[in-house]
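J.: Got a predicted structure here, sequence first:
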Amino acid sequence: MSADTRPARPSAIAGYEDWPAYVRQHPRYRAATAAAQELSDALGVPAVSRLQEVTVQWEETYDGVTTSQLSWQLGFGPATTGWLVRPADSAGPLPGVLALHCHGGNKFGGADRLVELPTNHPSAEAARAGHYDGHALATETARRGFAVLAHDSFAWGSRRFDLSTPPWRTASALEARRAQWREDGVVPSEADDYNASAAFHEDTVAKTAGLLGTSLAGMVAHDDLAALDILAGLPGVDADRLGCVGFSGGGGRSLALAVLSPRIRASVVTCMMTTFQSLLPAYLDAHSWLLQTPGLWKLGDWPELTARSDAGFLVQYALADELFPEDGMRQAHRVLETLHRDGKYIGAFWPGGHVFTTAMQEEAIDFLAGALHLKTPFTTAL
């Protein structure tokens, strides 16, 4: 078969063919301090282009909160979907919180796992039940008096890659998974099939990012910085009182965002803190490319990155966390106590595994309320 008659090879970055040009055309994100700039450079965070208009797709008020579905285009890849959740009939500017969804092995969905919607997709319900103790974190936080923005980040939900025709390496691994499902009598859902494909495809995304001089974490940080700009500019949001909260991969995003943007006054990092050394050799496979950016250790250990931010940090540890050894978490805690003798760090150890429990969520919201000087009376369904 001649080269001219060979079947076309599927795109390895379907839906994102304009991604390379965007990265080439946008210089590195310029941080406010030299210390933050080093993280921007290490992750390869592209500068955020000037955003087009944010569109309100719909808005509904129920159960004490008003939820608005928003969308915006970042200049490459599919448009972003996000949800703004705020107390119904709230008066005056509210402190803003960016709620950052976890990795969770679920890229079919994104921030929908954090928001109570008129109709939630089963994959969002499963993520909420498995990782958030059944709660919609963004909605519950809004009930306490915050304006909360939860958005799909790069490669998740509305920003996912088109894997309907997977590239050949992903297709080969996916076929093996499908064969196992057939042997086991399992009929996968659309989300199951996509998430299996996306798990294999993450290596391809990371390779592409590395070739472009960025990283998976850098591209996610790009989307998070854009969402933070949107949150800060929304009517009724106090741009001087902004925080972020995330569990697992979202916790890593929360740490990075607090370093990259001085707008963040308070950051909650839940089930995403240890030393890099403690991951060697047995815990590396527990984590995705979202944590393991090549060369990141050159800047210092994971807990040491917090010293590059002026934000206050609440770090929550789960003592039986399957993804982190206890000695690594405790060593990180000691490092953080040493670095933040100014009182800007609180470490909390909780029983149980890799779950953002109800009690942990209450502690996180209380921390944000104190750090961002919440004035609205608290109400919560947690």
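T.: That came through fine. Residues are numbered from 1 along each chain as shown.
J.: only C-alpha atoms for contact and neighbour calcs from this point on.
T.: Noted.
J.: in the stretch 151-300 of the chain, which spans are helices?
T.: For the stretch 151-300 of the chain, the helices defined by DSSP state H, counting those that start in this stretch occupy 168-184, 190-211, 216-233, 249-260.
J.: Out of those, which gets nearest to Thr81?
T.: helix 216-233 (10.3 Å; Cα to Cα).
J.: For that closest one, which outside residues touch it?
T.: 40, 43-48, 51, 74, 96, 98, 149, 151, 153-154, 205-206, 209, 237-239, 242, 253, 256-257, 261, 289-291, 293 (Cα atoms under 8 Å, 6 or more residues apart in numbering).
J.: and the helices of the stretch 151-300 of the chain, which is most packed in?
T.: Of those, the one with the most neighbours on average (mean count of other Cα atoms under 10 Å) is helix 249-260, at a mean of 26.
J.: elements contacting that helix?
T.: Applying 3 or more Cα pairs under 8 Å, 6 or more residues apart in numbering; DSSP states H and E, we find helix 249-260 packed against helix 34-43, strand 94-100, helix 216-233, strand 237-247, strand 264-270.
J.: try 7 Å
T.: helix 34-43, strand 237-247, strand 264-270 (3 or more Cα pairs under 7 Å, 6 or more residues apart in numbering; DSSP states H and E).
J.: Who are the packing partners of the helix or strand just after the shortest one?
T.: Read it as strand 264-270. Toward the C-terminus, strand 264-270 is succeeded by strand 312-318 as the next helix or strand (DSSP states H and E). Packing contacts for strand 312-318, counted by 3+ Cα pairs under 7 Å, 6+ apart, involve strand 264-270, strand 345-350.
J.: Included below, for side-by-side comparison, is a second structure:
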Amino acid sequence: MSSPAAFGGYDDWPDHAGRTPHLPGQFGALFGIPTPPDVVVGGAPEGGGVRSREVHVRDGVRAVRLRWSVGFGPDLAAWLLHPVDADPATRPGVLALHSHGGIKSLGAERMVDLPGVPAHVLAYREQAEEGAAVASDLARSGFTVLAPDAFGWGARRFHLGVGDPQAYDAAAREHEHLVAKACALFDTSWAGMVAHDDLTSLAVLRTLCAPGPVGVLGFSGGGGRAALLAALDDGIASVVVVAMMCTLASLYPDHVGHSWLLHTRGLASGPDLVGLLATNPARHVLVGYCARDRLFPLQGQRDADAALHQAFAAGPGSYTPVWADTDHVFTRALQRDATEHLHATLPPTISRTMDSTEERNP
């Protein structure tokens, strides 16, 4: 049995679930996605406004910590990153979505070059992303990047009464089963709750970057988040999904032990992961496949690759597969491919730089 303390910080979740309708359409119903609230950049905190907090400048990238309410539970936090000498409103926007990684004490921080990141998170970054701070590197290349925490991670984590980050992550791995069961009680899913939060992050990004289409990128669980957002929002013109694409039927019987993020009833027998990316053949999709991925069977990846080739064959968008002879890793080479893809498929930078004395918002 569990107790109310098992859902610390989320006392208002049941009430929110009961009064908030799902997003309309196929995917809102399939994932049970609550309709997200409006978030106002520059608005009052009590009205759901975005607040900026700490600021770091490292190696030419300015990182600002933002927070806002999503209507229930702890506030969502995200890092806004952009070249230090550029106005973020002149740069194309990219939403950078962190992976699952078995690390819930922190979310977006694993993608951002920051001081004080715990050693076990740095070790994960070294193993999973070859030491790169992916969101910071994207900003350094010229994008305005928003890297948000997900529902259940970082600022949106559940309060489990465990202070040490590494001990918290161990407890959170077991706690995930309870949260998934609570999601079922509330007629939603873990992926649906994450999508709810990510939609608010997408709205915030659009108010801070250059106007026009935006991109979204994710590795592993972040790739699943990116694919679902693409299915929900046609304004996402460019998508990068790394180490998170195969046919779901191929997971049985040897690869079923994934996070609850991947186990939404009806997804495998319906659109599948391929169907999420194929909702809009006008967008530009890059998928990174890891040929020796221990989490996804090779044949399932090949079948997904073939299905996506077929889905995008007539255009007007594009599908680019990139195969890496590696385990479940977002390699530096795949990161370069992802960055080049986003630059090639998003609108160019607006010609305006930020004067050193200019007021920056946020």
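T.: Now that the structure is in, tell me what you want to look at. Because the structure is predicted, anything quoted here is derived from the model rather than measured.
J.: TM-score for these two?
T.: TM-score of the superposed chains, computed with TM-score structural alignment, normalised by the length of the second structure, equals 0.89; 338 aligned residues with a Cα RMSD of 1.8 Å.
J.: I'd like the helices of the stretch 151-300 of the first structure laid out as a markdown table, including distance to Arg28 of the first structure.
T.: Formatted as a markdown table, the helices of the stretch 151-300 of the first structure follow (distance: least, Cα to Cα, whole Å):
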| stretch | distance to Arg28 of the first structure |
| --- | --- |
| helix 168-184 | 30 |
| helix 190-211 | 14 |
| helix 216-233 | 10 |
| helix 249-260 | 12 |
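J.: Which one of these lies nearest to Thr67 of the first structure?
T.: Nearest to Thr67 of the first structure, of the helices of the stretch 151-300 of the first structure and by Cα to Cα, is helix 216-233 at 14.0 Å.
J.: Onto which residues of the second structure does the closest one map?
T.: Alignment of helix 216-233 of the first structure against the second structure: residues 190-207, by TM-score structural alignment.
J.: which one in the second structure is aligned with Arg113 of the first structure?
T.: Using TM-score structural alignment, Arg113 of the first structure pairs with Arg110 in the second structure.
J.: Same question for Arg178 of the first structure.
T.: Aligned partner of Arg178 of the first structure by TM-score structural alignment: none.
J.: Could you report the distance from Arg178 of the first structure to Gly104 of the first structure?
T.: The gap separating Arg178 of the first structure from Gly104 of the first structure is 20 Å, by Cα to Cα, to the nearest Å.
J.: next one: Gly347 of the first structure
T.: Taking Cα to Cα, one finds Gly347 of the first structure at 23 Å from Gly104 of the first structure.
J.: State whether Arg53 of the second structure is indeed within a strand.
T.: Yes - secondary structure of Arg53 of the second structure (DSSP: H, G, I helix; E, B strand; the rest coil): part of a strand.
J.: quick one: it and Arg65 touch, right?
T.: Yes - in this structure, Arg53 of the second structure is within contact of Arg65 by Cα atoms under 7 Å, at 5.3 Å.
J.: more neighbours, the two?
T.: Arg65 (19 against 12; other Cα atoms under 10 Å).
J.: and that one, that's in a helix?
T.: No - read with three-state DSSP, Arg65 of the second structure is strand and lies in no helix.
J.: mind checking what it lines up with in the first structure?
T.: Match for Arg65 of the second structure (TM-score structural alignment): Gln69.
J.: Pull up the gap between the nearest residue to its match once chain neighbours are set aside and Gly233 of the first structure, please.
T.: With sequence-adjacent residues excluded and distances taken as Cα to Cα, 6 or more residues apart in numbering, Gln69 of the first structure is closest to Trp83, at 4.6 Å. When distance is defined by Cα to Cα, Trp83 of the first structure is 15 Å away from Gly233 of the first structure.
J.: for Ser71 of the first structure, same thing?
T.: 15 Å.
J.: In three-state terms, label Glu17 of the first structure for me.
T.: Per three-state DSSP, the secondary structure class of Glu17 of the first structure is coil.
J.: The closest residue to Phe330 of the second structure other than its chain neighbours: how many residues sit nearby?
T.: In space, Phe330 of the second structure comes closest to Glu129 once its chain neighbours are excluded; the distance is 4.8 Å by Cα to Cα, 6+ apart. Neighbour count for Glu129 of the second structure, taken as other Cα under 10 Å: 22.
J.: do Leu374 of the first structure as well
T.: 18.
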